[in-house]
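Chemist: coords below, sequence missing:
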């Protein structure tokens, strides 16, 4: 570290609606934020087609378009962007250290908005047929499966929602769950099970994705209770088995819950390290919506701004 190295007021790690909203607010407060937005900039919205529940867009907007508008807004107020991944951080002392490859950046405060990623089953064949039949986003990919038979894996509200949504396109939707009852709310489960196009397969797991090398042709399933495998002739497999927060970078430095979500102090975005704030799906496993992420992004910016002010007056 050279003596004259610039110390940023705030570095935002991650993008998406949380990071971009915090960038808009901190840049309007003249904090000149530096956003290290990551190579998969924009987050989960980049894989969603129609966003119809974000207030202000009465005709809906695509995920990438919503991100693009937010990013332009942040840029207009002076946010600087680095489209690479943060490789290492050190929050043990101030200024905080953030590395992008070999390059070191220093900051007085940090806002973390690294989001969460959909979970996969972990089968090699599933990787092979990713985006060629296997998907973790029904709203993104459902339309490609018109009049085909497909399967959804999961037992929570998301699985019910996705199965229900996919019946708009598919001729049949198998709902595969490894237990004999759903975790989903009663109303969502009933709605899915009442749909004539949905068939539930209980106590079952997917063991392999079958294909011809180009695209998926079926799935091997195994009954956990009775044993025995069979093949389902499905051309699509949608995973709805939860999300994993992108927090590996912060292990051992920041408090997390048992599933790895960053823990923030109630009604704030403060982590356990003063000057480090967290917003969006990286700390929210309950709502996980674009609008709630944007809301906490605003909170993080205001928290950081006030915290920096208090430090300066000491």
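Modeler: That came in fine, so what should we check first? None of the values given here were measured: they were computed from a predicted structure. Residues are numbered from 1 along each chain as shown.
Chemist: only C-alpha atoms from now on, for both contacts and neighbour counts.
Modeler: Will do.
Chemist: hang on, residue 176 packs against residue 153?
Modeler: Yes - assessed by CA atoms under 8 Å, residue 176 is found in contact with residue 153 at 4.8 Å.
Chemist: neighbour-wise, which of these two wins?
Modeler: Neighbour totals were compared for residue 176 and residue 153, and residue 153 leads with 25 against 22 (other CA atoms under 10 Å).
Chemist: verify the contact between the more buried one and residue 237 for me.
Modeler: Yes - counting by CA under 8 Å, residue 153 does reach residue 237; the two are 7.5 Å apart.
Chemist: would you map the strands across the stretch 1-150 of the chain?
Modeler: For the stretch 1-150 of the chain, applying DSSP state E, counting those that start in this stretch gives strands covering 7-13, 34-36, 50-51, 61-62, 80-82, 88-90, 96-100, 103-112, 116-118, 134-135, 149-153.
Chemist: please compare the first structure with the one that follows:
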């Protein structure tokens, strides 16, 4: 029998770990599944200096703090590779490649992204033999050697600076004209102040060359078209990311043309009820540790609210054997407060033959939308989970309306 959780999180980067912190703190039974070491790409970033309150730290150290925090609150973390998901049911099923199976009432997808390849000749051949996508992982292999960094965003600049602790020289290949980079200004200032780093502007790598290992790169100047060979011992590539969402195809989760998960930016809700997304796999503008953490917090809170509303619907509307008079009201609509008072009097007058359910549409907008209620006040009559009638006006004759629609006692 599969283990059942309130919340299962797929992915253990900063987004998934933050979701686990918030989920466990909300007293949800929370499981996080991560196929590698927890921390995701953040765990392979040596220098982190823009996470609020942390000062200058390392990615591995910060992610270890995230994990310890989640586990201290009761979250369970397991290492496994998710092979299949069934998400379009009230109880979702997650299966791993080892054959383990988990059930969840809500799921947060935080699979992250992986480095994008350049797609040039020699890249695949020399991967692991001079071509790398992780300075933290491989920098020490290039002690006192000459390396090239391809890219000009935050990751490329930060990793180029880190590589100077090991390499004899670091040459950064920037696609833009001189003085133009995509990295933040603070990172650029540090880059230009680092003597070991040289920038080659308005150029691209055409080929990675070598025999058994990398010996150089063929560059092309975009302004002149001139090609030159730059000797080097290693190439570090930081040109963006690709979402790890292949395993979601066929699950019903909506993806954009690039494979990123489409979600409501306010709640992180995906196209499937009870399924949320957080982190770099989500379609968004900024991908940083702090935004991943924000996504995780929002997704977990939205999942908690979803589960609470589901419990209310089941408890108050669908499970009772006797008829239920559901009043959809809002404290911001004075008429709805008066209608709620009338409904309370009608139900009290029936001497236990009917239950009253109060649905606050300010707090439970999703429940109202799910039941087709767009305006308040509104009243619905349920019997054994089936909606029998709806009243949206003429509330002065509520008692007569209820009498005309209440099922006959058997």
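Modeler: Happy to help now that I have it. Remember, it's a predicted structure, so these values are computed and weren't measured experimentally.
Chemist: tm score of chain vs chain?
Modeler: Laid over one another, the chains give 0.81 as their TM-score (TM-score structural alignment, normalised by the length of structure 1), with 307 aligned residues with a CA RMSD of 3.4 Å.
Chemist: returning to that earlier point: name the stretch among the strands of the stretch 1-150 of structure 1 that sits most buried.
Modeler: strand 149-153 (a mean of 26; mean count of other CA atoms under 10 Å).
Chemist: which secondary structure elements does the helix or strand that that one is followed by contact?
Modeler: Where DSSP states H and E defines the elements, the next helix or strand beyond strand 149-153 of structure 1 is helix 157-166. For helix 157-166 of structure 1, the packing partners by 3 or more CA pairs under 8 Å, 6 or more residues apart in numbering; DSSP states H and E come out as helix 138-141, strand 149-153, strand 172-176, helix 186-194.
Chemist: residues in contact with helix 157-166 of structure 1?
Modeler: Residues from elsewhere that reach helix 157-166 of structure 1 (CA atoms under 8 Å, 6 or more residues apart in numbering): 138-139, 142, 152-153, 173-175, 183-185, 188-189, 191-192, 195, 198, 239-241.
Chemist: also stretch 113-124 of structure 2?
Modeler: 41, 131, 133, 205-209, 237-244, 280-281.
Chemist: which of the residues you listed are buried?
Modeler: Buried members of the contacts of stretch 113-124 of structure 2, counted by 16 or more other CA atoms under 10 Å: 41, 131, 133, 205-209, 237-240, 242-244, 280-281.
Chemist: those residues in strands, which ones?
Modeler: Among those, the members falling in strands are 131, 205, 206, 207, 208, 209, 237, 242, 243 (criterion: DSSP state E).
Chemist: contacting residues around the fourth one?
Modeler: So that's residue 207 of structure 2. Each residue near residue 207 of structure 2 by CA under 8 Å, 6+ apart is listed here: 120, 121, 122, 123, 217, 218, 219.
Chemist: preserved in structure 1, out of those?
Modeler: Among the contacts of residue 207 of structure 2, the contacts conserved in structure 1 (both residues aligned by TM-score structural alignment, their matches' CA atoms under 8 Å) are 120, 217, 218, 219.
Chemist: just these: which are in strands?
Modeler: In strands, defined here by DSSP E, the members of these are 217, 218, 219.
Chemist: ok, and the most crowded of those residues?
Modeler: Neighbour counts for those (other CA under 10 Å) peak at residue 217, which has 23 neighbours.
Chemist: what lines up with that one in structure 1?
Modeler: Matched by TM-score structural alignment, residue 217 of structure 2 corresponds to residue 219 in structure 1.
Chemist: show me the contacts for that match.
Modeler: Here residue 219 of structure 1 is in contact with 206, 207, 208, 209, 210, 231, 232, 233, 234, 237 (criterion: CA under 8 Å, 6+ apart).
Chemist: center of structure 2, which residue is that?
Modeler: The centroid of structure 2 falls nearest to residue 278 when counting by CA atoms, centre = their mean (1.0 Å).
Chemist: thought it was touching residue 301?
Modeler: No - in this structure, residue 278 of structure 2 is not within contact of residue 301 by CA under 8 Å, at 11.8 Å.
Chemist: so residue 177 of structure 1 touches residue 201, yeah?
Modeler: Yes - if you go by CA under 8 Å, residue 177 of structure 1 and residue 201 touch, sitting 6.4 Å apart.
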